[in-house]
Every structure is written in structure tokens, then in C-alpha cells.
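Enquirer: have a look at this prediction, sequence included:
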Amino acid sequence: MVFIYINRDKDQKRREIFLKNNSHLSNIKRFSAIDGNTINREELISRGIITEDCIYINSAIGNALSHISLWNGVVESGKSACIFEDDAVLCHNFEEQYENILKNIGSDWEIILFGYNTDAMLYLDVVPSILEGIFTFDDVKFKKNIGQFSSQNITTQPIKLREAFGLCGYAISPKGAARLTNAIIPLRAMELHIKIVNGLYKNGSLDNFLCAAYREMDAYCCVPPLCVSENDKSLSTMWNAENFYY
């Protein structure tokens, strides 16, 4: 079981908070994130990593390439990995629950979301081909109580995923990593059909792309979540959602 969290070299405080919040997690490894301030768009265009019409801002490119770099490692190693962003908070019995999930969903899974943004809707295939549902959360109450999450023992169920925003934590298999890498590179202008935002959305971030991609994958979502994030947009260097709508 490989656990990796993504953290920029200069974000020492976020690193310390992540390790404190998740001290119950064993064998966690840090991945040095690609800093958006170092992005050379012309070089990336020449290498076929992005196209000229790519609307990702530099910090969003850095974020996307950080995840994609880890996906490449998953493909090359042939081993699945659990990947977390550095604002993630994991429940106390995370490892036990993850093992149980893998026993229940078979070997063909591609991606498992451990958590999702609680200030956005969640679209699930509750009974595949029979019953779907779109769910909302009490985000205000959640943010008041997020400090208690790491001490919680949670029993979760993997539910087939249609759409979700948020990448605080997920598992990805070699099959899923290969599919997503091939689909997203080069980073480019795309029209994304996303039901939970009522239609078309712009491909302005990795999160947007994935939200539209899950329905075509063997994707699962943990309900209730095993991993959460406060998703504080005042601290985000990528949040410009108003620019994604058509």
C-alpha cells in the first residue's frame, strides 16, 4: 500500500499540519509538487504537454502535472497508489477501511475517491443502471467540526461514481492512471458536460476534467468519506470557478 501526499517545497506549514492531522497513517511519503511559479508555457507547448488554447492558469498546470507525474509512476510500477493533497484529513481507521473496499470492488477498478468537496453536489449511481441520485451537504456544519474528523472511526461503502469535485484524496490503479493520462494530455480547451453544474463547463483545471471523466470509468466514491478537506478557497491559488462557466 503506497501513500503519497503532494506538497510544494515552500509550504512547510501545510506539511506540518498534514503530518499532525494524519499521524495515524503509516508509511506516508511526500511528493514535491510542481510549483506554478516555475511553469514555462512555451516549453510545455513545444513538448506537447499543453496546447496554445489551454486556459489553465500556471498554478493549475502545476497542480495537474503533479498528479499526472504520480499517475505515470503508477503505470510504470504496475502498483496502485493512494494520493492526497496537503489539506487532506483522514479518518482514524482509514487503512482498515481501504483494505475492506479493495476486497469488495474486485480488480477492475480504476479510481476511488476517498473524499469530495462538501460545498458542491455529488452525483452517484446508487443502484447501477436503476437508481441515480444527486446529493448535497451541510458545508457550514462540516467546516465547524472538521477538527474532529481524524479521530473518527468510519464505516464506509464504495458507491459507483458519476460526478464529483475535489481531489483531497483518492486511490488510482495502473489501468485508471493510464486511461486518464492518455485522455488529458495535452492539457487543452475542452467542453465538459457536467450535470451537477447544469451543463457545459470549461476544462480549466484537473478537477474539472476528472468530474466529467468519472462516468466513463470504473470509478467509485466512499460514502461516508474517509478523507475530507476544508477546501478553503481563500487559500487556493487556483480558484477562479466563475471563469469556467459558459
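Expert: Yes, it's here. Numbers count the residues shown, from 1 in each chain.
Enquirer: going forward, measure contacts between C-alpha atoms and count neighbours the same way
Expert: Noted.
Enquirer: and the helices in the chain, which stretches?
Expert: 12-21, 41-46, 58-77, 94-105, 139-145, 174-184, 206-213 (DSSP state H).
Enquirer: other SSEs contacting the fifth one?
Expert: In this case it means helix 139-145. Packed against helix 139-145, as judged by 3 or more C-alpha pairs under 8 Å, 6 or more residues apart in numbering; DSSP states H and E, are no other helices or strands.
Enquirer: what sits up against that helix?
Expert: Helix 139-145 is contacted by residues Thr118, Asp119, Glu230 when judged by C-alpha atoms under 8 Å, 6 or more residues apart in numbering.
Enquirer: top of the residues you listed by number of neighbours, please.
Expert: Highest neighbour count within these: Thr118, with 22 neighbours (other C-alpha atoms under 10 Å).
Enquirer: pick out the residue nearest the middle of this structure.
Expert: Leu167 (2.0 Å; C-alpha atoms, centre = their mean).
Enquirer: residues in contact with it?
Expert: Listed by C-alpha under 8 Å, 6+ apart, the contact partners of Leu167 are Phe84, Glu85, Leu113, Gly115, Tyr116, Asp207.
Enquirer: one more pass at 7 Å, please.
Expert: Counting by C-alpha atoms under 7 Å, 6 or more residues apart in numbering, Leu167 touches Tyr116, Asp207.
Enquirer: ok, now Ile185?
Expert: So Ile185 contacts Ile49, Ile50 (C-alpha under 7 Å, 6+ apart).
Enquirer: between the helices of the chain, which gets nearest to Glu52?
Expert: Glu52 lies closest to helix 41-46 among these, at 6.6 Å (C-alpha to C-alpha).
Enquirer: how about the closest one: buried residues?
Expert: Arg41, Leu44, Ile45 (16 or more other C-alpha atoms under 10 Å).
Enquirer: farthest residue from the center of the protein?
Expert: In terms of distance from the mean C-alpha position of the chain, Ser46 ranks first, at 27.5 Å (C-alpha atoms, centre = their mean).
Enquirer: how close does it sit to Thr181?
Expert: Computed as C-alpha to C-alpha, to the nearest Å, the Ser46 to Thr181 distance reads 18 Å.
Enquirer: let me see the contact set for Cys211.
Expert: Glu163, Ala164, Phe165.
Enquirer: this is the other structure I want to compare:
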Amino acid sequence: MFKFFISSDAATSQTERFLQLNAHVPDLVRSTGMSEQALDIQAMQQMNLISAECLFSRAAFAQALSHVSLWGNVAQHQTPAHVFESNAVLCANFEAESTRILASLPQDWDFVLWGNTPGSTVQFDVLPELALFTGAVQPPYSARGAGALSEMEVSSLAFPLLATQSVSGYAISPTGADKLIKACLPLTSTTVPAANPQDGGTPAQTLAQLMSLQYSTMKAFVCVPPLCMTDAA
């Protein structure tokens, strides 16, 4: 599987840090993604990639279309791939453990969340149709932060993913890519439920929020404990 990480030409130091922290993971491929400065929103609207009602910032548009571009690559070539943000840190045994996890899933899996941003809420089935887990991923308390994960071997389990409004790294299959492309495009500010149902909802302002609306209808999974975390440095 390809292992893409999204990092713009302007983020030279971020790219160097990503590659340094994840030097133990072979064959990482940089995807330059969409440049915020070069983003032509009117052209994207004409291409039906962005709706006129979308409330995303320019940075959120660029980030979203960078992911969508990779989904198109996966769907076109019919080959699953890993996708990481440029601030992701992968565990020491990521290559072996991610391979083991994927082999344990149904062959028609769509999406596997390897990790998300500390402070974000995640909901998944502990016992399908019997018990849910909802909780926040807490920030690393190591003095080294998430960087410590790069030297740590992790043994994880995959659970059916229901919702999370943040992603740090994930695997996506061709069918999963096709489903998310159809569901998330054109980008629009659909109402996203709050973590607490009593709080109602808010208009989506990121791609991760739109993705979260789809997990319960897909063969999506989350790894616990995570195989990657966000580097806050």
C-alpha cells in the first residue's frame, strides 16, 4: 500500500520533522496537495467541488481538496492507501501492526482510522448493537509529546467507527474512497451533530466533520489504542 503524507511546498520544516519522526516507516510518499494561495474557489465551484453555501476557510478548503485528490487516486487505481497529515507520528511497529489489523478486517473494509487529534471525541461500537464508547482522546502527557510514539510498539484492536470530527492518519480502500467522494462533494456546510446531542449541531467547517457523518453507513473502523498521533511541536 502507498503511504501518502500531505505537506505543501511551503512547509519545508514540517516535512523534515515528519520524515525525521517517522524514519522507521519505509516508502513514505509526500503529496503536495492543494495550495491555499493558489486555490481558485470560483473555479472549484464551477467544477462542483465546492458549493456556494460552504463556510470553510481557505485553509480548510485546501486541506479538504488535498485529501479528496488522494481519494481520487485510490479510486482510479483501485489500490488502497494510507493517508497522513504532515504532523502525524507513527508508532515504531506501524508497518507490521497496520498490516495485521487490515488482514483481520472483512475484505470489503472501507476506512480505518489510525489516530486523530488529541482533544477530539471519538465514538465506536465496543459490542455491536449492544454497547457504545464515546470519549475524548487526551493530549500526550510525556515530556516528549507525541514524538515518543515513534519509539513505542503498539498492539491495537479495531472497532466499528461511528463518529469523530478529526483525523491524523487513516487507511482507505477504493470502495471507501468512492463512497466518501460521492458523500462529501461538493463540499458544503451540512449541520454536524455536537458531541453532546443536547447541544444540537453546527455547520461543518472541515472535511473531517463531513467524513464523520458517513462512518456509521460505511465499513469504517478505528484502532484502539491508536497507531498514530498528532505532533503538537
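Expert: Everything's here; your move. From a predicted model like this one, the values you see are computed outputs, not experimental measurements.
Enquirer: so after superposing, what's the score?
Expert: Superposed pair, TM-score by TM-score structural alignment, normalised by the length of structure 2: 0.94. Supporting alignment: 232 aligned residues with a C-alpha RMSD of 1.7 Å.
Enquirer: measure the residue nearest to the centre of structure 1 to Ser107 of structure 1 for me?
Expert: Going from Leu167 of structure 1 to Ser107 of structure 1 by C-alpha to C-alpha gives 22 Å.
Enquirer: one more: Leu90 of structure 1?
Expert: According to C-alpha to C-alpha, Leu90 of structure 1 stands 24 Å off from Ser107 of structure 1.
Enquirer: between the two, who's got more neighbours?
Expert: Set side by side, Leu90 of structure 1 and Ser107 show more neighbours around Leu90, with 27 against 9, by other C-alpha under 10 Å.
Enquirer: surely Ser80 of structure 1 and Gly176 touch.
Expert: No - in this structure, Ser80 of structure 1 is not within contact of Gly176 by C-alpha atoms under 7 Å, at 9.2 Å.
Enquirer: ok, so of the contacts of helix 139-145 of structure 1, who is nearest Phe137 of structure 1?
Expert: Nearest to Phe137 of structure 1 among the contacts of helix 139-145 of structure 1 is Thr118, at 5.7 Å by C-alpha to C-alpha.
Enquirer: tell me the contacts of the closest one?
Expert: Going by C-alpha under 7 Å, 6+ apart, Thr118 of structure 1 touches Phe137, Asp139.
Enquirer: please apply the same query to Asn72 of structure 1.
Expert: With contacts defined as C-alpha under 7 Å, 6+ apart, Asn72 of structure 1 is in contact with Ala177.
Enquirer: how much space separates it from Ile146 of structure 1?
Expert: Distance from Asn72 of structure 1 to Ile146 of structure 1, by C-alpha to C-alpha: 32 Å.
Enquirer: again, but for Ile184 of structure 1
Expert: According to C-alpha to C-alpha, Ile184 of structure 1 stands 32 Å off from Ile146 of structure 1.
Enquirer: so those two - more neighbours on which side?
Expert: The residue with more neighbours, out of Ile184 of structure 1 and Ile146, is Ile184; 19 against 13, by other C-alpha under 10 Å.
Enquirer: the spatially closest residue to that one that is not a sequence neighbour: how many residues sit nearby?
Expert: Spatial nearest neighbour of Ile184 of structure 1, chain neighbours left out: Phe209 (7.7 Å); criterion: C-alpha to C-alpha, 6 or more residues apart in numbering. Phe209 of structure 1 has 23 neighbouring residues, counting by other C-alpha under 10 Å.
Enquirer: likewise Ser23 of structure 1?
Expert: 13.
Enquirer: and it? What does it align with in structure 2?
Expert: Under the alignment by TM-score structural alignment, Ser23 of structure 1 pairs with Ala23 in structure 2.
Enquirer: spit out the contact partners of its match.
Expert: Counting by C-alpha under 7 Å, 6+ apart, Ala23 of structure 2 has no contacts.
Enquirer: quick one on the thing from earlier: quick one: the residue farthest from the centre of structure 1 from Asp139 of structure 1, how far?
Expert: 42 Å.
Enquirer: and Tyr98 of structure 1, by the same measure?
Expert: 25 Å.
Enquirer: neighbour count winner among the two?
Expert: A count of neighbours by other C-alpha under 10 Å puts Tyr98 above the other of Tyr98 of structure 1 and Asp139, at 19 against 14.
Enquirer: what lines up with that one in structure 2?
Expert: In structure 2, the residue matched to Tyr98 of structure 1 (TM-score structural alignment) is Ser98.
Enquirer: for that match, which non-adjacent residue is closest in space?
Expert: Leu227 (7.7 Å).
Enquirer: that neighbour contacts Gly115, correct?
Expert: Yes - contact criterion C-alpha under 7 Å: Leu227 of structure 2 and Gly115 qualify, at 6.1 Å.
Enquirer: the more surrounded of the two?
Expert: Leu227 (30 against 25).
Enquirer: which residues does the more buried one contact?
Expert: Leu90, Cys91, Phe94, Trp114, Gly115, Val154 are the contacts of Leu227 of structure 2 under C-alpha under 7 Å, 6+ apart.
Enquirer: make TSV from the residues you listed and add distance to Ser13 of structure 2 to it.
Expert: Conversion of the contacts of Leu227 of structure 2 to TSV gives the following (distance: C-alpha to C-alpha, whole Å):
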residue	distance to Ser13 of structure 2
Leu90	18
Cys91	21
Phe94	23
Trp114	24
Gly115	22
Val154	27
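Enquirer: among those, name the ones in strands.
Expert: Among those, the ones falling in strands (DSSP state E) are Leu90, Trp114, Gly115.
Enquirer: surely the last one touches Ser168?
Expert: Yes - using C-alpha under 7 Å, Gly115 of structure 2 is in contact with Ser168, at 5.4 Å.
Enquirer: name the residues contacting each of those two.
Expert: Shared contacts of Gly115 of structure 2 and Ser168, defined by C-alpha under 7 Å, 6+ apart, are found at Met229.
Enquirer: coming back round to it: can you tell me how far the match of Ser23 of structure 1 sits from Ser150 of structure 2?
Expert: Taken as C-alpha to C-alpha, the span from Ala23 of structure 2 to Ser150 of structure 2 is 9 Å.
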